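K.L.:
no sequence on this one, just coordinates:
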């Protein structure tokens, strides 16, 4: 079982590396790891398990956050309309995105960052992502608003990018051009 002790923190070199593609079909080990990552995210949202195992709640986890150089991430959350997004993604790739931007009004956080980082993180309001799912089949996800933000955050990890790299250093709370607040 993955716990917070398995998650590398800011400053660890794996968080700044561009990850390697996972060979397709994925190995049993890769599928098992991705299932464990998804289980961690689900457990972190379960109050009892989170307290028992001292898990910080999260909505996503990328392999580099475990010090693993592979293009894999897991997400598990509900959007404001109650739609569940629960995916293990292998080699996710953004194939199209909107010009319109979106940002979380409360800012973003990260399981690998143990401090509060203030500021708006501009992201694409809509993205289409292609990936291989846990079943080994290709997935095509059309995501908007919160769902798009979460998946872009995880894909950034696969490219060695941290969420705060997007924050305007001059004015962290500057409203990004052509954007809307989400959440």
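P.N.:
Yep, it's here. Note that the structure is a prediction, hence the values are computed from the model and not measured. Numbering: from 1, shown residues only.
K.L.:
When you work out contacts or count neighbours from here on, use the C-alpha atoms and nothing else.
P.N.:
Noted.
K.L.:
ok, longest helix in the protein?
P.N.:
When the chain is parsed with DSSP state H, its longest helix is helix 28-44.
K.L.:
Remind me what it packs against, helices and strands.
P.N.:
Judged by 3 or more C-alpha pairs under 8 Å, 6 or more residues apart in numbering; DSSP states H and E, the packing partners of helix 28-44 are helix 47-53, strand 60-62, strand 72-78, strand 84-97.
K.L.:
and residue 148, which of the ones you listed is closest to it?
P.N.:
strand 84-97 (9.5 Å; C-alpha to C-alpha).
K.L.:
from the middle of its chain, how far away would the one helix or strand residue 146 maps to be?
P.N.:
Using DSSP states H and E, residue 146 sits within helix 145-158. Here the centre of helix 145-158 is set off from its chain's centre by 5 Å, with C-alpha atoms, centre = their mean, to the nearest Å.
K.L.:
Tell me the first helix or strand C-terminal of it.
P.N.:
With elements assigned by DSSP H and E, the helix or strand that comes after helix 145-158 is strand 179-182.
K.L.:
for the residue positioned nearest the centre of the chain, what are its contacts?
P.N.:
Central residue of the chain (C-alpha atoms, centre = their mean): residue 154, 2.5 Å from the mean position. Contacts for residue 154 (C-alpha atoms under 8 Å, 6 or more residues apart in numbering) come out as 60, 61, 62, 73.
K.L.:
Below is an additional structure, to be compared with the one above:
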């Protein structure tokens, strides 16, 4: 168990649909710890991390789920894990329309310094397992996420399907920005 290297750019694993996890074994437990330690190692830069971002092709991601459905600069929740997640319902309202004041740029640890506004469903319900439910043979859980939490969950689930947020931005005709610590945002093409 360790902090793993996050794959970036055009790494082929980022474009692969991840494999379903059928049972919990030591390798899956170790993978979960690696995901948590790697996300924690990013400091405040990351709110989620999928297995394929550390070059593992398994359907699991970790995410920080915020109590008030809004990413906070003063509070960092412990990462939760989601195994074999699937979307079972989405709202018809878009995150960019419902609350334009809260519109936020989406970024990714695998695409450093790249950001874009991405239109996504404002609410999403997913079905998923945890280590405990999968190991004990229980039914998967279902949970609804809204606002920022919905964006994070959809972003990480996209990774498990080989999709990057920039794919959505391009498809939607959104502007893509490169923002570094010392530069003004600049528009780029991918």
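P.N.:
Noted; the coordinates are in hand. Owing to the predicted nature of the structure, the values given are computational and were not obtained by experimental measurement.
K.L.:
TM-score for these two?
P.N.:
The TM-score (TM-score structural alignment, normalised by the length of structure 1) is 0.77; 159 aligned residues with a C-alpha RMSD of 2.3 Å.
K.L.:
hmm, back to that, which among the contacts of residue 154 of structure 1 gets closest to residue 113 of structure 1?
P.N.:
Nearest to residue 113 of structure 1 among those, with distances taken as C-alpha to C-alpha, is residue 61, at 12.4 Å.
K.L.:
The helix holding residue 146 of structure 1 against structure 2, how far on average?
P.N.:
Superposing on structure 2 and averaging over aligned pairs (mean C-alpha distance after the TM-score superposition for structure 1), helix 145-158 of structure 1 comes out at 0.4 Å.
K.L.:
give me the number of residues near residue 4 of structure 2?
P.N.:
16 (other C-alpha atoms under 10 Å).
K.L.:
Check which helix or strand it maps to.
P.N.:
In the assignment (DSSP H and E), residue 4 of structure 2 maps to no helix and no strand.
K.L.:
picking up where we left off before, can you say which of the helices and strands packed on helix 28-44 of structure 1 is packed in most?
P.N.:
When the helices and strands packed on helix 28-44 of structure 1 are scored by mean count of other C-alpha atoms under 10 Å, the highest mean neighbour count falls to strand 60-62 (a mean of 27).
K.L.:
So which bit of structure 2 is that one matched to?
P.N.:
Taking TM-score structural alignment as the measure, structure 2 aligns residues 48-50 with strand 60-62 of structure 1.
K.L.:
Apart from its neighbours in sequence, what residue is nearest residue 118 of structure 2?
P.N.:
Excluding its sequence neighbours, the residue lying closest to residue 118 of structure 2 (C-alpha to C-alpha, 6 or more residues apart in numbering) is residue 169, at 5.4 Å.
K.L.:
What's the one you found aligned with over in structure 1?
P.N.:
In structure 1, the residue matched to residue 169 of structure 2 (TM-score structural alignment) is residue 167.
K.L.:
how much space between its match and residue 103 of structure 1?
P.N.:
Computed as C-alpha to C-alpha, to the nearest Å, the residue 167 of structure 1 to residue 103 of structure 1 distance reads 10 Å.
K.L.:
Over to residue 124 of structure 1?
P.N.:
8 Å.
K.L.:
okay, those two: which has more neighbours?
P.N.:
residue 103 (24 against 20).
K.L.:
Provide the secondary structure category for the more buried one.
P.N.:
Three-state assignment for residue 103 of structure 1 (DSSP: H, G, I helix; E, B strand; the rest coil): strand.
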